[in-house]
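Engineer: how would this look folded up:
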Amino acid sequence: MFGIFSKVNSISTDELSQEIKNGGQVIDVREPYEFNRGHIIGARNIPLGQIDSISLAQDKKYFVICQSGMRSRKAYKILRKKGINVTNINGGMLAWKGKTK
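Structural biologist: Here you go, the predicted model:
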């Protein structure tokens, strides 16, 4: 019952703004049509269905986001199992108040 919600390292969208300034890479796990409607500037679109098949640098810091936070939690768990330094963004794009493209 608690599997998807347990032990997820998460930060707020306010904290994400600072992490982006420090060089963190945002991975948006929404579908391309959602991403194209508006996304964080500099974010990379990798839909949740493709997240398990991608290669990411293990020495870089990644932040996963989706629309509300559910898909990004799933992506977080997949990437953590691969040894990736990843953090989930609470509230997703619904909570993001920064600029979008």
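
Engineer: switch to C-alpha atoms for all contacts and neighbour counts from now on
Structural biologist: Noted.

Engineer: buried set for stretch 72-89?
Structural biologist: Neighbour counts over stretch 72-89 (16 or more other CA atoms under 10 Å) mark 72-79, 84-89 as buried.

Engineer: From the rest of the structure, what touches it?
Structural biologist: Contact with stretch 72-89 is made by 4-5, 8-13, 16, 28-29, 48, 51-52, 56-66, 69, 92, as judged by CA atoms under 8 Å, 6 or more residues apart in numbering.

Engineer: run this one through as well so I can compare:
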Amino acid sequence: MGLLEFLGFGNKSNKIAEFMANGAVIIDVRSAGEFSGGHIKGSKNIPLNTISSKIEDIKKLGKPVISCCASGMRSAQATSILKSNGIEAMNGGGWSSLKSKI
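Structural biologist: Sure thing, here's the model as predicted:
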């Protein structure tokens, strides 16, 4: 692993592919209204303001998580919450950009 990858600045597409190969679930942390306006097929909508109360449900999935939102800001917060609760997670960024990488 190179220094940039270690610091989290490596090739995001490679990390997304690795997570997907491991059966990752995509969690869209936008509001239900935003989600209904468009989302990645098969993704789960768990708004950021409710994610802390859904930790046990997410753990039961037994899969790594790629979080996404509109721009990557809320999904970064969600990723931090998930990781602090022992869930393998990464920030996929904006959902439309992530959609083009999976």
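
Engineer: just to revisit the earlier point, among the contacts of stretch 72-89 of the first structure, which lie within strands?
Structural biologist: Within these, residues falling in strands by DSSP state E are 10-11, 28, 61-65.

Engineer: Report the buried members of the contacts of stretch 72-89 of the first structure.
Structural biologist: Applying 16+ other CA under 10 Å to the contacts of stretch 72-89 of the first structure flags 8, 10, 13, 16, 28-29, 48, 51, 61-66, 69, 92 as buried.

Engineer: Can you name the two of these that sit furthest apart?
Structural biologist: T13 and I51 (21.4 Å; CA to CA).

Engineer: residue closest to the middle of the first structure?
Structural biologist: V64 (0.8 Å; CA atoms, centre = their mean).

Engineer: counterpart of it in the second structure?
Structural biologist: Aligning on TM-score structural alignment places V64 of the first structure opposite S67 in the second structure.

Engineer: Distance from stretch 61-78 of the first structure to the middle of the chain?
Structural biologist: 4 Å (CA atoms, centre = their mean, to the nearest Å).

Engineer: meant to ask about stretch 72-87 of the first structure
Structural biologist: Worked out by CA atoms, centre = their mean, stretch 72-87 of the first structure lies 9 Å from the chain centre.

Engineer: tell me the angle of the longest helix belonging to the first structure relative to strand 61-65?
Structural biologist: Looking across the first structure with DSSP state H, the single longest helix is helix 70-81. Going by axes from the mean of the first three to the mean of the last three CA atoms, to 10 degrees, helix 70-81 of the first structure is angled at 150 degrees with respect to strand 61-65.

Engineer: superposed on the second structure, where does helix 70-81 of the first structure end up, distance-wise?
Structural biologist: Here helix 70-81 of the first structure is compared with the second structure after superposition; its mean distance to the aligned residues, by mean CA distance after the TM-score superposition for the first structure, is 0.5 Å.
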